[in-house]
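Visitor: what follows is a predicted structure for the sequence shown.
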Amino acid sequence: MTLFRNLAAAAALLAMAAAPAAAQEKVRIGTEGAYPPFNELTSDGQLVGFDIDIAKALCEEMQVECEFVTQDWDGIIPALLAGKYDAIVASMSITEERKQQVDFTDRYYTSPVAFMAAKDSDITEVTPEALAGKSVGAQSSTISGNHLQDAYGESDVRLYPTQDEANADLEAGRLDAVLVDKFVGQEWIDSAGAECCTFVGEDITDTAVVGEGIGIALRQDDDELREKINAAITAIRENGTYKEINDKYFDFDVYGE
């Protein structure tokens, strides 16, 4: 009986020692899945894109398991706050308005916004005065949509649930111009929008409009996860992983100065 108890105790100790090594922390990541080339769903339901590859690289660096959750853009912050996932990796700009609700990691890329219009459009200037009376569109709850609402009150501002819907109305001639993340717009112009549309006017790079770069949003009390992700961003920038992902999607450095 004593031998049996000793063997049972030894087995229990071995199981306890092995458990932490077998277990792996899981980080649930919210993303939209409708914002190519940064995040999108393929025809067979796979999430792909720059955001997705960056998130996977960060999880690998942190030695945690990634679990992706798709969420419509308009509800992406409320779902984070409700605990549906732990972090948003969805090309979200770091802005003062959003900081009232969530915390952000360091940026993982930088992007201006720009106007697109039909190739035969007479639009050359994109100031609020120049676009007065014009129909202008953007995806809702984005820095582009917010900027149109804030600064283009003399225009017919139309907001859309997804970028694809705004692009479709521009292509169909139902909009005079669309304000969009420059890199996302370039992806569309190079593919579906190649026949119809082009960029017009100057890029908008003012940080008061575009924010401090693109970061990963977290709940405001999650300091430990923020510090881990920041360390992982630094690591993949230094070890070449970031450049490898960058070069898969772009022929220039999206990180910025």
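Guide: In hand now; what should we look at?
Visitor: only C-alpha atoms from now on, for both contacts and neighbour counts.
Guide: Fine.
Visitor: ends of stretch 84-99, what's the gap?
Guide: Its first and final residues considered, stretch 84-99 spans 19 Å by C-alpha to C-alpha, to the nearest Å.
Visitor: list the residues that contact the residue nearest to the spatial centre of the chain.
Guide: Note on the chain: the residue nearest the mean C-alpha position is Ser91, at 1.7 Å, using C-alpha atoms, centre = their mean. Contacts were defined as C-alpha atoms under 8 Å, 6 or more residues apart in numbering; by that measure Ser91 touches Phe38, Asp51, Ile214, Gly215, Ile216.
Visitor: second one coming, line it up with the first:
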Amino acid sequence: MRIAMRIALAASAALLALGTAQAQEKVVKIGTEGAYPPFNNLTADGKLEGFDVDIAQALCDEMKVKCEFIAQDWDGIIPALQAGKFDAIIASMSITPERKEKVDFTNKYYNTPPAIAAPKDSDLKGVTKEDLAGKTIGVQASTTHFNYSSATYTDSTVKPYPTAQEYQLDLANGRLDAVNDDIVVLSQWLDSPDGACCKLVGTITPVEDIHGPGAGIAIRKGETELRDQFNAAIDAIRANGKYKEINDKYFKFDVYGG
């Protein structure tokens, strides 16, 4: 009897251990662009890195799941999520009403303002419609910055680009008068040798109907359990200091915002 009981207990313990191991091995596939430093970038050897990637890894650790990262071009990132290529998008995607028609979002995990940059010899004095009238402005396509520029700078030529690096190259080579993007993306570029050509003109006051309340994690419609897990993990890494550790690796101020 005792031997049988011991065998049963051992079997139960083994099954419990197996169940725990399987739970810990659950994989959450994360889609990110890989072309938007310092938030996400694909290195020469094919490795994804950046603030988005580190935050995603910290959230997966908090949720006790394994992160698997997949690089995806920005224009196709929402359709790829809907098609099941990955489970979530962590790619500096602003939470907007238009996108919320297609996907669900977590709470924000950061919120920084947009800005305008121009060549150092530019005569631009501000970031208003009047300041930029007659100018050609480069912006990454299918972004809130492109939507804002198209709606606001109606007396300018707004030129879309597939990636931030491509508009940066055209601005540096004199083919654009200005560019519009997140202040962090522009500031990091301007601080690099490639951005030595140019300067920050000023920040833009965000328009919530266009820019949204910040960047969130996009998931497929109706997957409330995964959304709630991410939200709890965001709160946890904010509280336990992990968010600050990652933030301070990339930035000199708290990008979470007010």
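Guide: Thanks, I have the structure now. Model, not experiment: these values are computed from the prediction.
Visitor: please state their TM-score.
Guide: Aligned and superposed, the two chains score 0.92 in TM-score terms (TM-score structural alignment, normalised by the length of the first structure); 253 aligned residues with a C-alpha RMSD of 2.0 Å.
Visitor: ok, back up a step: and the residue nearest to the centre of the first structure, which of the three is it?
Guide: Assigned with DSSP: H, G, I helix; E, B strand; the rest coil, Ser91 of the first structure falls in the strand class.
Visitor: about what we covered before: between the contacts of Ser91 of the first structure, which is nearest Ile77 of the first structure?
Guide: Distance ranking of the contacts of Ser91 of the first structure against Ile77 of the first structure, using C-alpha to C-alpha, places Ile216 first at 11.3 Å.
Visitor: just confirm the closest one is within a helix.
Guide: No - looking at Ile216 of the first structure with three-state DSSP, it is strand, so not inside a helix.
Visitor: ok, it - how many residues close by?
Guide: A count of nearby residues for Ile216 of the first structure, using other C-alpha atoms under 10 Å, gives 26.
Visitor: that one against Ala87, yeah?
Guide: Yes - the criterion here is C-alpha atoms under 8 Å, and Ile216 of the first structure meets it with Ala87 at 6.5 Å.
Visitor: which parts of the first structure are strands?
Guide: For the first structure, applying DSSP state E gives strands covering 26-31, 34-35, 39-41, 47-48, 65-70, 87-93, 103-104, 113-118, 135-139, 156-160, 177-181, 197-204, 214-218.
Visitor: helices or strands next to the third one in the packing?
Guide: With contacts taken as 3 or more C-alpha pairs under 8 Å, 6 or more residues apart in numbering; DSSP states H and E, strand 39-41 of the first structure sits against strand 47-48, helix 50-62.
Visitor: contact partners of that strand?
Guide: Contact with strand 39-41 of the first structure is made by Thr31, Glu32, Gly33, Ala34, Leu47, Val48, Gly49, Phe50, Asp51, Ile52, Ala90, as judged by C-alpha under 8 Å, 6+ apart.
Visitor: closest to Tyr108 of the first structure out of those?
Guide: Nearest member of the contacts of strand 39-41 of the first structure to Tyr108 of the first structure, counting by C-alpha to C-alpha, is Asp51, at 9.3 Å.
Visitor: could you check how far the residue nearest to the closest one when sequence neighbours are not counted is from Tyr109 of the first structure?
Guide: Setting aside the residues directly before and after it, Asp51 of the first structure is nearest to Phe38 in space (C-alpha to C-alpha, 6 or more residues apart in numbering), at 5.0 Å. Phe38 of the first structure sits 11 Å away from Tyr109 of the first structure, going by C-alpha to C-alpha.
Visitor: which one of those two is surrounded by more residues?
Guide: Each of Phe38 of the first structure and Tyr109 has its neighbours counted (other C-alpha under 10 Å); Phe38 has more, 24 against 18.
Visitor: residues in contact with the residue nearest to Gln24 of the first structure when sequence neighbours are not counted?
Guide: Ranked by C-alpha to C-alpha, 6+ apart and with sequence neighbours excluded, the top spatial neighbour of Gln24 of the first structure is Val64, at 5.9 Å. Val64 of the first structure sits next to Gln24, Glu25, Lys26, Val27 when contact means C-alpha under 8 Å, 6+ apart.
Visitor: top of the residues you listed by neighbour count?
Guide: Highest count within the contacts of Val64 of the first structure by other C-alpha under 10 Å belongs to Val27, 16 neighbours.
Visitor: shouldn't that residue be in contact with Met62?
Guide: No - using C-alpha under 8 Å, Val27 of the first structure is not in contact with Met62; the gap is 10.0 Å.
Visitor: returning to that earlier point: just the buried members of the contacts of strand 39-41 of the first structure?
Guide: Burial by neighbour count, 16 or more other C-alpha atoms under 10 Å: within the contacts of strand 39-41 of the first structure this picks out Thr31, Glu32, Gly33, Ala34, Leu47, Val48, Gly49, Phe50, Asp51, Ile52, Ala90.
Visitor: thinking again about what came up before, reformat the helices and strands packed on strand 39-41 of the first structure as a markdown table; add distance to Arg226 of the first structure.
Guide: A markdown table is the format used below for those (distance: least, C-alpha to C-alpha, whole Å):
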| stretch | distance to Arg226 of the first structure |
| --- | --- |
| strand 47-48 | 23 |
| helix 50-62 | 11 |
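Visitor: to Leu225 of the first structure, which of those lies closest?
Guide: Smallest distance to Leu225 of the first structure across those (C-alpha to C-alpha): 9.8 Å, for helix 50-62.
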